[in-house]
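Q: Predicted model and sequence below, questions to follow.
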Amino acid sequence: MSPEAGFAALAATWPAAATRDLGPVRLRNGASGGARVSAATLEGPFGQGDIAAAEEAMRGEGRAPLFMVRAGEAALDAALDARGYAIKDPTSILAARVDALDTICARANWPPSAAQRALWAEGGIGAARIAVMERAEGPKTVLHHPGGCAFVACHGEIAMLHALEVSPAARRRGAGRAVMAMAAGWAHAQGCAWLALAVTRANAPARALYARLGYEEIGAYHYREAPA
């Protein structure tokens, strides 16, 4: 899978409430759904004036300027660093071929049940992020295992997993691995060739699990957040 395909699937399966282009910068309204749906991205050649215009637009919406900087965007990264932007949440996009993964045929459901919403809420995934899931078009589902659940949606031949949450009591007991196998089974049933996800590099336990399951990095990004 190419990095471009991974980022396209990420945007399609975890969509912003609205987007608009201001010159080469794509602005996002995340409706309080988190950085991934709120960060601006670069979509073409830029100058310092383009960054300034994007900053003004984001501040005009009552929020601090925030950019997603993808691997290969060194010029943007340097420009934001020079303006005092701090790095936030370095993240990897991981992917594996579905036919190489362990699969479990699981009962899937949409919309999420009250129990699934409660489990997500325990991990800080509230109504605004549920709204992100609701905006995703195409096949999508919630997968549940005792103590764990996740959201999965399709974009072309890629199934993207989001919001994997395992309760503290169920950790190190196979719940995460079981949900991942359910996700692979669901992706296979949808005819997807790939299962992908995004994970922060600071999340060592999750990265270790995904490595054991056979996932490899196909893309990376971090955020740059403007000084107060």
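A: Received the coordinates, thanks. Predicted model only: the values in this text are computed from it and were never measured.
Q: make it CA atoms for all contacts and neighbour counts henceforth
A: OK.
Q: Tell me where the protein has strands.
A: 18-22, 25-29, 41-42, 66-70, 86-97, 140-145, 148-155, 158-166, 194-200, 216-225 (DSSP state E).
Q: How far does the longest one sit from its chain's centre?
A: I take that to be strand 86-97. Centroid separation for strand 86-97 versus its chain: 9 Å, with CA atoms, centre = their mean, to the nearest Å.
Q: What helices and strands are in contact with it?
A: strand 194-200, strand 216-225 (3 or more CA pairs under 8 Å, 6 or more residues apart in numbering; DSSP states H and E).
Q: circling back: would you turn the strands of the chain into a markdown table with distance to residue 114?
A: Converted to a markdown table, the strands of the chain look like this (distance: least, CA to CA, whole Å):
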| stretch | distance to residue 114 |
| --- | --- |
| strand 18-22 | 27 |
| strand 25-29 | 27 |
| strand 41-42 | 35 |
| strand 66-70 | 33 |
| strand 86-97 | 29 |
| strand 140-145 | 12 |
| strand 148-155 | 12 |
| strand 158-166 | 15 |
| strand 194-200 | 24 |
| strand 216-225 | 32 |
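Q: next up, a second structure to put side by side with the first:
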Amino acid sequence: MTPGDPDLARAFETTWPAAEYADAGAFRVGRGHGAGGRVSSARALRPDWDEADIPAVEAIHRRWRQRAMFRLPDCDDALAKALIARGYQRQNPTAIMALDCAALRDRDVPGMTAFTIWPPLAIQGDIWAAGNIGAARQAVMPRVALPRTAILGRHEDRAAGAAFVAVDGPVAMIHAIEVAPGFRRKGLAGWLIRRAATWADAQGATRLGLAVSRANTSARALYDRMGFAETGGYAYWARD
């Protein structure tokens, strides 16, 4: 999903893993158990895929009783063309962004605003669930076989936000950033991200990455203001 940046590409996969994987030719298929497209899609491991690999991927999806779906980097025109010919359509274009952890040291996180906690508290699960990060997606977090933590955000002495972050080598990825509706536009998401960067730095990571839907313009605007730069992009491809 991030051509030319193998460290970020690896962390993108390992910090939010599928329940299991199966290979079909040049593709790897994730079994998501209802946890969303990122862990339930197929991606090309190599550029030497064959047209015959596509129905093999579809067969794995059928066996696992999940929707046939591919995840393509924006630059993969050849595979996009092959999928279009089979009736697939592009969905949910997403940007991958990153910045140096050191860039977020310019402001200290205020006391009692954001805490690292593992395992997550029940209130964090409630905040995630209210934001469409339900039990299936939350089940991804304990699967991560890497340094990991959850972040609890507070505002006006109330639990108000949650996030998850994990580190693979020099790159940390933050996922599942969610702020409760009554506390949005108060700067809490930014503090969650800064706390994630501080924690990641302590684990030896030098960069913090994230994925954001291109339709989520408010989140993208925040990340731009914080200094994140786009490093790649992808979209899902599925049939209606």
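A: Okay, I see it. The shown structure was predicted, so the numbers you read here are calculated from the model rather than taken from an experiment.
Q: How alike are these chains, TM-score-wise?
A: The TM-score (TM-score structural alignment, normalised by the length of structure 1) is 0.95; 227 aligned residues with a CA RMSD of 1.5 Å.
Q: what does stretch 198-218 of structure 2 contact?
A: Stretch 198-218 of structure 2 is contacted from outside by 8, 92-102, 104-105, 116, 147, 165-175, 197, 219-220, using CA atoms under 8 Å, 6 or more residues apart in numbering.
Q: what stretch of structure 1 does that stretch fall on?
A: Taken onto structure 1 by TM-score structural alignment, stretch 198-218 of structure 2 occupies residues 185-205 there.
Q: Please point out which parts of that stretch sit buried.
A: 185-188, 190, 192-201 (16 or more other CA atoms under 10 Å).
Q: try stretch 39-47 of structure 2
A: Judged by neighbour count using 16+ other CA under 10 Å, the buried positions of stretch 39-47 of structure 2 are 39, 40, 41, 42, 43, 44.
Q: Go through the helices and strands packed on strand 86-97 of structure 1 and name the closest to residue 59 of structure 1.
A: Set against residue 59 of structure 1 and scored by CA to CA, these come closest in strand 216-225, at 12.3 Å.
Q: Trace residue 94 of structure 2 over to structure 1, please.
A: Checking TM-score structural alignment: residue 94 of structure 2 goes with residue 91.
Q: typo on my end, residue 183 of structure 2
A: By TM-score structural alignment, residue 183 of structure 2 lines up with residue 170.
Q: before we move on, what about residue 229 of structure 2?
A: Counting by TM-score structural alignment, residue 229 of structure 2 lines up with residue 216 in structure 1.
Q: mind listing what that match touches?
A: 94, 95, 96.
Q: And for residue 118 of structure 2?
A: Neighbour list for residue 118 of structure 2: 148, 149, 150 [criterion: CA under 8 Å, 6+ apart].
Q: Mind putting those residues into CSV with distance to residue 62 of structure 2 and neighbour count?
A: Supplementary listing: those in CSV, determined by distance: CA to CA, whole Å; neighbours: other CA atoms under 10 Å:
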residue, distance to residue 62 of structure 2, neighbour count
148, 32, 24
149, 34, 23
150, 33, 24
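Q: for the residues you listed, which one is nearest residue 73 of structure 2?
A: For those, the nearest to residue 73 of structure 2 is residue 148 (26.0 Å; CA to CA).
Q: What lines up with the closest one in structure 1?
A: When structure 1 is aligned by TM-score structural alignment, the residue opposite residue 148 of structure 2 is residue 140.
Q: separation between the nearest residue to that match once chain neighbours are set aside and residue 212 of structure 1?
A: Leaving aside its sequence neighbours, residue 140 of structure 1 sits nearest to residue 153 (CA to CA, 6 or more residues apart in numbering; 4.1 Å). Plainly put, residue 153 of structure 1 is 23 Å away from residue 212 of structure 1 if you go by CA to CA, to the nearest Å.
Q: More neighbours: these two, which one.
A: Shown here are residue 153 of structure 1 and residue 212; by other CA atoms under 10 Å, residue 153 has more neighbours (28 against 10).
Q: quick one: contacts for that one?
A: Residue 153 of structure 1 neighbours (CA under 8 Å, 6+ apart): 13, 136, 138, 139, 140, 141, 159, 160, 161.
Q: The top helix by length along structure 1 vs strand 194-200, what angle?
A: Taking DSSP state H as the criterion, structure 1 has its longest helix at helix 175-189. Compare the direction of helix 175-189 of structure 1 with that of strand 194-200 by axes from the mean of the first three to the mean of the last three CA atoms, to 10 degrees and you get 140 degrees.
Q: Give me the mean deviation of helix 175-189 of structure 1 from structure 2.
A: When structure 2 is overlaid, helix 175-189 of structure 1 sits 1.1 Å from its aligned residues on average, using mean CA distance after the TM-score superposition for structure 1.
Q: quick one: buried residues of stretch 71-88 of structure 1?
A: Within stretch 71-88 of structure 1, the residues that count as buried by 16+ other CA under 10 Å are 76, 77, 80, 85, 87, 88.
Q: ok, those vs residue 166 of structure 1, which is closest?
A: Closest to residue 166 of structure 1, out of all of the buried residues of stretch 71-88 of structure 1 and judged by CA to CA, is residue 88, at 23.8 Å.
Q: how close does residue 151 of structure 1 sit to residue 112 of structure 1?
A: Residue 151 of structure 1 sits 9 Å away from residue 112 of structure 1, going by CA to CA.
Q: Need the overlap of contacts for the two.
A: What both residue 151 of structure 1 and residue 112 touch, as defined by CA under 8 Å, 6+ apart, is the set residue 142.
Q: more crowded one of the two?
A: residue 151 (25 against 20).
Q: Look up how far residue 160 of structure 1 lies from the match of residue 229 of structure 2.
A: Distance from residue 216 of structure 1 to residue 160 of structure 1, by CA to CA: 14 Å.
Q: One more: residue 6 of structure 1?
A: For residue 6 of structure 1, the distance to residue 160 of structure 1 equals 9 Å [CA to CA].
Q: same deal with residue 167 of structure 1?
A: Noted for residue 167 of structure 1: a distance of 21 Å to residue 160 of structure 1, by CA to CA.
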